[in-house]
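1. What follows is a protein structure lacking sequence information:
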């Protein structure tokens, strides 16, 4: 009985971290831009988006991987990619509609997608190291 309980509880902290990170970045995307540091290097914004989505995808991929007995299915990557893409599009639309100091930017969506692709590729290349 104990191994089953241990298995059920094993992925809960990771699920909590993935949800907390998702909520945190959602909050960050709606902070008024005047409250953010002024950056003169415009590509830095896109690099930040790539990094944020890289981390987001890896947290959720790790959760799914552990939750499903250290097995990876390509459909999870595709479903996660589509979900994160939809999330990014919705965030951009809401930024344009609900905030004064931010606007929707298609290049942010592209950067999010690039970060997601890199994240999935990275996770697929290192996933076997988590089995130990």
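-> Alright, I've got the coordinates. All figures in this text were calculated on a predicted structure; none of them were measured in a lab.

2. from here on, contacts and neighbour counts on C-alpha atoms
-> Noted.

3. ok, now which ones touch the most centrally placed residue in the chain?
-> Among the residues of the chain, the one closest to the centroid is residue 56, at 1.9 Å (Cα atoms, centre = their mean). If a contact means Cα atoms under 8 Å, 6 or more residues apart in numbering, then residue 56 has 18, 21, 22, 116 as its contacts.

4. If any of the residues you listed are buried, put those into a PyMOL selection.
-> Only the buried entries of these go into this PyMOL selection, using 16 or more other Cα atoms under 10 Å:
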select buried, resi 18+21+22+116
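
5. and the contacts of residue 56, which of them are in helices?
-> Taking DSSP state H as the definition of helices, the contacts of residue 56 contribute 18, 21, 22, 116.

6. put this beside the first:
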């Protein structure tokens, strides 16, 4: 199995890929034992000049009973970091949409929303996660 530690995906807004002001990201895919297990995609944006919000869609690619979720961190350029944000776990083979958000930091001017897809493998196998998508915006 190839190691993906330290890899990131830098996201940019492409014409037609997201609504005005949104930074589209994904697909990021988590694999285990040579099989794709989960995928996540979404849009990162400034919600009413109050929140950094991430619209996240996750899907189970291997209907084997293991659940999937997305994990997220907010990184503000002023040094504030918010970690431990998760979507609810599910095992649906269609996209499930959730929202993760953090209040904007008044001492910062930009924020990065690091997000990856994960699959819950169960003990003793640790969860497997994709590379990090790294969408960001200035405010």
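-> Perfect, I can see it now. Treat the numbers as computed from the prediction; the structure is a model and nothing was measured.

7. Assuming the best superposition, what's their TM-score?
-> For this chain pair, the superposition-based TM-score is 0.28 by TM-score structural alignment, normalised by the length of the first structure; 65 aligned residues with a Cα RMSD of 5.2 Å.

8. And the lengthiest strand in the second structure, what does it pack against?
-> In the second structure, with assignment by DSSP state E, the single longest strand is strand 35-47. Contact here means 3 or more Cα pairs under 8 Å, 6 or more residues apart in numbering; DSSP states H and E; on that basis strand 35-47 of the second structure packs against strand 23-32, strand 51-60, strand 68-76, strand 110-119, strand 136-138.

9. Serialize those to TSV and add fields for mean neighbour count and distance to residue 100 of the second structure.
-> Formatted as TSV, these follow (neighbours: other Cα atoms under 10 Å; distance: least, Cα to Cα, whole Å):
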stretch	mean neighbour count	distance to residue 100 of the second structure
strand 23-32	21	14
strand 51-60	24	5
strand 68-76	24	8
strand 110-119	26	10
strand 136-138	18	14
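
10. Let's have those in CSV, adding distance to residue 97 of the second structure.
-> Listed next are those as CSV, based on distance: least, Cα to Cα, whole Å:
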stretch, distance to residue 97 of the second structure
strand 23-32, 14
strand 51-60, 4
strand 68-76, 11
strand 110-119, 13
strand 136-138, 20
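
11. Minimum distance to residue 99 of the second structure: which of these has it?
-> Of all these, strand 51-60 sits nearest to residue 99 of the second structure, with 4.7 Å by Cα to Cα.
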